[in-house]
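Enquirer: sequence plus predicted model, see below.
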Amino acid sequence: MKRFAKNYLPAVAAVLAVLLLWQLLATSGAVPSYMLPSPAEVLAVFPADTPLLFSHSLVTLQEAALGLAAGVTAGFAIAVVMDAFALLRRAIYPLLVLSQTVPVVAIAPLLVLWLGYDIAPKVVLVALVTFFPIAVGLLQGFQSVDPDEVALMRSMGASRWQVFRFVKIPGALPEFFSGLRIAVAYAVVGAVISEWLGGFSGLGVYMTRVQKAFAFDRMFAVIFVISALSLLLMLLVGLAERKSMPWRRGRGEKE
């Protein structure tokens, strides 16, 4: 109980403080209610719209999950190649950085034009925005492995694959999960952005519809759902991290 209070109580208190300030601002009349509905008005949307929000959330989660899986796979492959071949690392890394300077909203219409309005452009867009933190994090993890451990493994006759399997992958796990936390947040946001520009269902499509109807309480409700989904995915990543690296969990508990 003490550990839970220490880790989560400050965050809960901060969120409640923001909601309280928001409620006071919305009810003070300083901002018109149609422009900034209060948290109470936003929460009142959920009883009637929960089934609709749930169905759209499933579509967005499917797009985010498929795109994230593709992005993690691509990021892992690129990191392995750059770690194994220094020449390719010097050639590819600037291209990776350059790819992140292109705005997502500029890519999305092209993907819709090329791939249509189904799930394919959404998955591709999510993969494009999630592979970078995975690739950079893993590469940094591979490069930061203790060279003495690598030398010891090789002196014992370990193959290149065994060094990679037993030294580099465990050593890169902290950086991998750090990148994965960023990637899961990008995944949901990327899926929603892609849905803004074309689609038949999903939270982005629903948000566009309620925005055109000037139903800003419903639009803020969608924002709540998107934030909740991102937080849920990040919690799942944290759980996977603790399961994959029990030695870090034990050290954190002692601290």
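Expert: Structure's in. What do you need?
Enquirer: going forward, measure contacts between C-alpha atoms and count neighbours the same way
Expert: OK.
Enquirer: what count of nearby residues applies to Lys122?
Expert: Counted with other Cα atoms under 10 Å, the neighbours of Lys122 add up to 32.
Enquirer: which SSE is it in?
Expert: Using DSSP states H and E, Lys122 sits within helix 120-143.
Enquirer: buried stuff in that helix?
Expert: Neighbour counts over helix 120-143 (16 or more other Cα atoms under 10 Å) mark 120-142 as buried.
Enquirer: same question, stretch 158-168
Expert: Of the residues in stretch 158-168, Val163, Phe164, Val167, Lys168 count as buried by neighbour count, 16+ other Cα under 10 Å.
Enquirer: among the residues you listed, name the ones in helices.
Expert: In helices, defined here by DSSP state H, the members of the buried residues of stretch 158-168 are Val163.
Enquirer: nearest to Ala13 among the buried residues of stretch 158-168?
Expert: Nearest to Ala13 among those: Lys168, at 39.5 Å, using Cα to Cα.
Enquirer: show me what contacts the closest one?
Expert: By Cα atoms under 8 Å, 6 or more residues apart in numbering, the residues touching Lys168 are Gly141, Phe142, Val145.
Enquirer: a markdown table for those, including distance to Arg218?
Expert: Compiled in a markdown table, the contacts of Lys168 are given as follows (distance: Cα to Cα, whole Å):
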| residue | distance to Arg218 |
| --- | --- |
| Gly141 | 42 |
| Phe142 | 45 |
| Val145 | 49 |
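Enquirer: just name the closest of these to Phe220, please.
Expert: Gly141 (38.5 Å).
Enquirer: below is an additional structure, to be compared with the one above:
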Amino acid sequence: MLDLALVLVALVAVWWSVVLVLAPEPFLLPGPDRVVLALIRRWGDLWPNALVTLTEILIGLVTGIVAGVATALFMGYVPAASRVVTPFVVVLQSMPVFAIAPVLVLWFGFGLASKIVMATVIIFFPVASAFHDGIERTDPGLLDLARLYGAGRARTLALIQVPAALPALVTGLRMAAAVAPIGAIVGEWVGASSGLGLIMMHANARMQTDVMFAALALVVAMAVILRLAADLLADRLLPWLDETDR
């Protein structure tokens, strides 16, 4: 937490130094003071749109995690299925988000649904791939021991492979928390009736760069909070591991 705060302070200091030394036009690069003033001045407009974006992110995060965990468990329970499912997962992840966003907006409309689906698609891959990789990397000795004692596939998965894969799952959750806002924001850029992405698009068209940076600051704050929540979850799920092993 302290390291993150120091990094943010350093970035703001560098930003302010660049503005003071180079003195760019405010519409090119506003100073932190202008962004803070825009945040205060437009708070009545930014706050409700931030709630919309946060709702999209949280629902997409939950659905993406559930879908990713379920897919990884299915591939772990039916190893032969991974040869069929994995190519679909890779193809889904390789699609540029800007390419599929217009299609999702066309299918699901300009409301929350298309943004939630977009966020789900982006979050799904790191969770599914990381958790499945953790399941596949379970110590073979433990698997041999389970077979020796006559444990079935389901019991082996639940009692040995899933606990062994929890560190990998936490890694996937951390990655998902970092990329969670991308889907919602991209979806709002393509087509939306509300949200921070829409605010940023309107501000960009009007060259209100300070407002655009203020909206971006709220998105960054959401991503940081989600990452901290993922770290807290790691402390709850993996209390027996050292920090360097998580």
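Expert: Ah, there it is. Source: prediction; values computed, not measured.
Enquirer: returning to that earlier point: ok, of the buried residues of stretch 158-168 of the first structure, which one's closest to Glu41 of the first structure?
Expert: Comparing these against Glu41 of the first structure with Cα to Cα places Lys168 closest, at 51.1 Å.
Enquirer: what's that closest one aligned with over in the second structure?
Expert: Aligned by TM-score structural alignment, Lys168 of the first structure pairs with Gln161 of the second structure.
Enquirer: if I look at its match, how far off is Ala50 of the second structure?
Expert: Using Cα to Cα, to the nearest Å, Gln161 of the second structure is found at 39 Å from Ala50 of the second structure.
Enquirer: tell me the buried residues in stretch 217-237 of the first structure?
Expert: For stretch 217-237 of the first structure, burial by neighbour count (16+ other Cα under 10 Å) applies to 217-223, 225-226, 229-230, 233-234, 237.
Enquirer: out of those residues, list just those in helices.
Expert: Checking these against DSSP H, those in helices are 217-223, 225-226, 229-230, 233-234, 237.
Enquirer: against Ile199 of the second structure, how distant is the aligned partner of Phe216 of the first structure in the second structure?
Expert: Applying TM-score structural alignment, one finds that Phe216 of the first structure aligns to Thr209 in the second structure. Applying Cα to Cα, the value for Thr209 of the second structure to Ile199 of the second structure is 11 Å.
Enquirer: do Ile122 of the second structure as well
Expert: Per Cα to Cα, Ile122 of the second structure is found 22 Å from Ile199 of the second structure.
Enquirer: now swap in Ala99 of the second structure and tell me
Expert: Ala99 of the second structure sits 21 Å away from Ile199 of the second structure, going by Cα to Cα.
Enquirer: what does Ala184 of the second structure give?
Expert: According to Cα to Cα, Ala184 of the second structure stands 13 Å off from Ile199 of the second structure.
Enquirer: who has more neighbours out of those two?
Expert: Legend: neighbour count by other Cα under 10 Å for Ala184 of the second structure and Ile199, higher for Ala184 (31 against 24).
Enquirer: which non-adjacent residue is nearest the more buried one?
Expert: Lys115 (4.8 Å; Cα to Cα, 6 or more residues apart in numbering).
Enquirer: what sits against that neighbour?
Expert: Here Lys115 of the second structure is in contact with Glu56, Gly60, Val105, Gly183, Ala184, Ile185, Gly187, Glu188 (criterion: Cα under 8 Å, 6+ apart).
Enquirer: and the first one, what element?
Expert: Element membership of Glu56 of the second structure [criterion: DSSP H and E] is helix 43-77.
Enquirer: kindly report the same for the fourth one.
Expert: With elements delineated by DSSP H and E, Gly183 of the second structure resides in helix 162-190, which encompasses its position.
Enquirer: with the first structure superposed, average distance for that helix?
Expert: For helix 162-190 of the second structure, the mean deviation from the first structure after alignment is 1.0 Å (mean Cα distance after the TM-score superposition for the first structure).
Enquirer: next SSE downstream of that helix?
Expert: From helix 162-190 of the second structure, the next helix or strand downstream (DSSP H and E) is helix 196-205.
Enquirer: can you list the buried residues in that next one?
Expert: Leu196, Gly197, Leu198, Ile199, Met200, Met201, Ala203, Asn204.
Enquirer: re the thing from before, got the buried residues for the helix holding Glu56 of the second structure?
Expert: In helix 43-77 of the second structure, counting by 16+ other Cα under 10 Å, buried: 46-47, 49-50, 52-73, 75-77.
Enquirer: that helix vs helix 112-136, what angle?
Expert: If you take axes from the mean of the first three to the mean of the last three Cα atoms, to 10 degrees, helix 43-77 of the second structure sits at 40 degrees to helix 112-136.
Enquirer: quick one: distance of helix 43-77 of the second structure to the chain centre.
Expert: For helix 43-77 of the second structure, the separation from the chain centroid amounts to 8 Å (computed by Cα atoms, centre = their mean, to the nearest Å).
Enquirer: that one aligns to what range in the first structure?
Expert: With TM-score structural alignment as the criterion, helix 43-77 of the second structure aligns to 50-84.
Enquirer: ok, average deviation of the matching stretch from the second structure?
Expert: Looks like 1.6 Å for stretch 50-84 of the first structure (mean Cα distance after the TM-score superposition for the first structure).
Enquirer: give the contact list for the residue most central in space within the second structure.
Expert: Nearest to the geometric centre of the second structure sits Ala180, at 2.4 Å (Cα atoms, centre = their mean). Taking Cα under 8 Å, 6+ apart, we find Ala180 of the second structure in contact with Ile57, Gly60, Leu61, Ala119, Ile122, Ile123, Ala223.
Enquirer: the second one contacts Ser114, correct?
Expert: No - between Gly60 of the second structure and Ser114 no contact is recorded; they are 10.1 Å apart, counting by Cα atoms under 8 Å.
Enquirer: what lies in contact with stretch 201-212 of the first structure?
Expert: By Cα under 8 Å, 6+ apart, the residues outside stretch 201-212 of the first structure that reach it are 53, 55-60, 191-196, 198-199, 216, 218-219, 222, 226.
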